[in-house]
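Asker: Next input, structure requested:
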Amino acid sequence: MRFVLLLLCLLVFSFRPDKPAYRLYDPNLKAATYDKLLRRAADADVVLFGELHNNPICHWLELQLTKDLQARKKGALVLGAEMFEADNQTALTDYVQGRTTGKELATQARLWPNFDTDYKPITDFAREQKIPFIATNVPRRYASLVARQGLTALDTLSTEAKGQMAPLPLTVDLTLPGYKAMLDMMNGSAHSGSKGTASNPHQGSTDQAANFARAQAIKDATMAYFILQNLKPGQTMLHLNGDYHSKNFEGIVWYLRQQRPDLNVVTLSSVELLDTEKPTSENRNLADFVLAIPADMTKTY
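Answerer: Below you'll find the model as predicted:
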């Protein structure tokens, strides 16, 4: 009997469990499944996939979700992405509809440096399946303008330029936790080197931080705007964006809710953890689904 018990102990302690590349959790950090994510996504109007830009698991799961949603929605799927800016819509549409080549897309659109490894597979799948693909982000030059000079700088733009962003004037609530965290971070790092006024030595850094948060807001608002402009009843839009743009149900979600409070929005937030089996309290309520990925996962860049 002792021999049997010893043998069982050896088997238990010598057993090496699988090393999953990711785990899914619900907002309360209870284990969830990919099948549940797929079912919720298929029933949603908008799915916001908050990715880590250089994480291969995010990009792989985005592709799998795209393929599976296409199979389920049978032509009622629309794609959207932060990685394409609104003034590149024609170039993106021409490629997806097969009118141009990849080489032409690269010269006609401002592609991210990691496009070939991380976003081309989904873009090519959209081309193969003729899935509409929407360039939702504000052109970066206008976000940069806001970061430097504030939202009022957009008032001087042409009508054509204003058509590439959310309608103005834009409401920005800097008390929202996500924007407030940006303000605190920017203020904390900028105070030491800022040039304020004699009465308020930190005024310069405070204004700069606020404009930085407003630049984030014009991106969030513009992505929400173009999502709604290109979403028809019965469709699901799968939207790819950096995690910060939608986690904690803020950013894009907040702007979607301002216009369509009835919208069925499903969010996913990506986190890297030392132990994906043990998410911590700070990962709670980040999104409808929390994608936990090993912290030592290899990066795409």
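Asker: When you work out contacts or count neighbours from here on, use the C-alpha atoms and nothing else.
Answerer: Fine.
Asker: ranges for the helices of this structure?
Answerer: Ranges of helices in the chain, per DSSP state H, are 2-14, 34-43, 56-73, 89-96, 102-108, 120-129, 140-149, 159-162, 177-190, 203-229, 252-259.
Asker: For those, give me CSV that also has distance to L274.
Answerer: As requested, these are arranged in CSV below (distance: least, Cα to Cα, whole Å):
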stretch, distance to L274
helix 2-14, 22
helix 34-43, 21
helix 56-73, 15
helix 89-96, 38
helix 102-108, 37
helix 120-129, 28
helix 140-149, 34
helix 159-162, 44
helix 177-190, 24
helix 203-229, 29
helix 252-259, 28
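Asker: this one as well, want them side by side:
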Amino acid sequence: MNYFLCLLILLTTAAFMSDKPAYRLFDQKLKPSRYDKLLKDAAEADVVLFGELHNNPICHWLELQLAKDLYARKGKQLVLGAEMFEADNQQPLNEYLQGKISDKELNKQARLWNNYDTDYRPIVDFARKNQVPVVASNVPRRYASMVARQGLASLDALPANEKQQIAPLPIEVDLTLPGYKAMLGMMDSAHGSAHSSGSADDAAKREQAANFPRAQAIKDATMAHFILQNLSPGQTLLHVNGSYHSNNFEGIGWYLRKQRPDLRILTISSVELEDPDNPEKSSRDLANFVLTIPADMTKTY
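Answerer: Prediction:
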């Protein structure tokens, strides 16, 4: 009896090992996890930050599945949010969700990403069908561009109505946070500042380079701001954003915790690997859940 039981276990294990899964899930310490555990934890969270790879179909499919399953559990207590919609496009987005305008009208009135139809429309249409709110959380791109070119002070001169589309000013930016620090290092290298002579010109170049992570921070702060603006007690807000906006519990999550330390935040990070069964050590503590996807997975663009 024991012999046949052992044989069955071996055959089952062999079949599992020979499978070619589209993704694997791991916890924060890179121990194997399961979707039902992710769903349970997500339903108990106030905010879920789904860090995606923008051109990866598995990310978009799993976002939709998580939205559907959270809706089955939370009903009207579910709210969706997305980096892919900028704050000043909230009105046309609302009108589309309410059935007042068509998809063609939404495309005319909102600045939709090029991959909207294939990657984001399914989750928006799910929200429309079930009357689930969708928060246009991102800062209008022109303001992020202003910061990248001219610095944070450039936002001060904006009219009051335009400032309403940004997180309240002044916005704290901590360039020592690892994510922003890494961006600053890349910009320093790109501008040849690694061998700085200490001149005033070098200092000016470094200050200009620092505007790049500051522009990223404006996006993170604004997304956090509009998440909190649209979150009520008992709700779960599932927010879709690039992984770099929430990796290492920084970015959006950092700004959320600054304002609401009590908030229950769950993060998901997506990584592409040659061997999805064996995540790299660098993915440890990347997020509460790490979604590993084969590196050769088909891209949406």
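Asker: hmm, back to that, single out the most deeply packed of the helices of structure 1.
Answerer: Mean neighbour count (mean count of other Cα atoms under 10 Å) peaks for helix 203-229 among the helices of structure 1, with a mean of 23.
Asker: about what we covered before: which one of the helices of structure 1 lies nearest to A295 of structure 1?
Answerer: Nearest to A295 of structure 1, of all the helices of structure 1, is helix 56-73, at 11.4 Å by Cα to Cα.
Asker: what is the orientation angle of the closest one with helix 34-43?
Answerer: 60 degrees (axes from the mean of the first three to the mean of the last three Cα atoms, to 10 degrees).
Asker: Nearest approach to Y22 of structure 1 belongs to which of the helices of structure 1?
Answerer: Nearest to Y22 of structure 1, of the helices of structure 1 and by Cα to Cα, is helix 56-73 at 7.5 Å.
Asker: That closest one vs structure 2, average offset?
Answerer: Superposing on structure 2 and averaging over aligned pairs (mean Cα distance after the TM-score superposition for structure 1), helix 56-73 of structure 1 comes out at 0.4 Å.
Asker: Which among the helices of structure 1 is found nearest to N283 of structure 1?
Answerer: helix 177-190 (14.6 Å).
Asker: now the closest one: how far from the chain's centre is it?
Answerer: Distance of helix 177-190 of structure 1 from the chain centroid (Cα atoms, centre = their mean, to the nearest Å) equals 20 Å.
Asker: which part of structure 2 lines up with that helix?
Answerer: Here helix 177-190 of structure 1 aligns to structure 2 at residues 178-191, judged by TM-score structural alignment.
Asker: which residues are contacting the matching stretch?
Answerer: Stretch 178-191 of structure 2 has contacts (Cα atoms under 8 Å, 6 or more residues apart in numbering) with 174-175, 194, 205-206, 209-210, 212-214, 216-217, 244, 250-251.
Asker: 7 Å instead, please
Answerer: By Cα atoms under 7 Å, 6 or more residues apart in numbering, the residues outside stretch 178-191 of structure 2 that reach it are L175, A194, R206, A209, A210, P213.
Asker: cool, stretch 287-301 of structure 1 as well?
Answerer: Stretch 287-301 of structure 1 is touched from outside by 21-27, 54-56, 247-249, 266-276, with contacts defined as Cα under 7 Å, 6+ apart.
Asker: Tell me which entries of those residues lie within strands.
Answerer: R23, L24, Y25, V266, T267, L268, S269, S270, V271, E272, L273 (DSSP state E).
Asker: In CSV, list these along with distance to A91 of structure 1 and neighbour count.
Answerer: As requested, those are exported to CSV (distance: Cα to Cα, whole Å; neighbours: other Cα atoms under 10 Å):
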residue, distance to A91 of structure 1, neighbour count
R23, 36, 18
L24, 35, 23
Y25, 37, 25
V266, 29, 22
T267, 28, 25
L268, 28, 26
S269, 29, 30
S270, 29, 26
V271, 32, 21
E272, 34, 17
L273, 38, 19
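Asker: Would you point out the most distant pair within those residues?
Answerer: Across these, the longest distance by Cα to Cα is 22.3 Å; it joins V266 and L273.
Asker: I appreciate the help and will end here.
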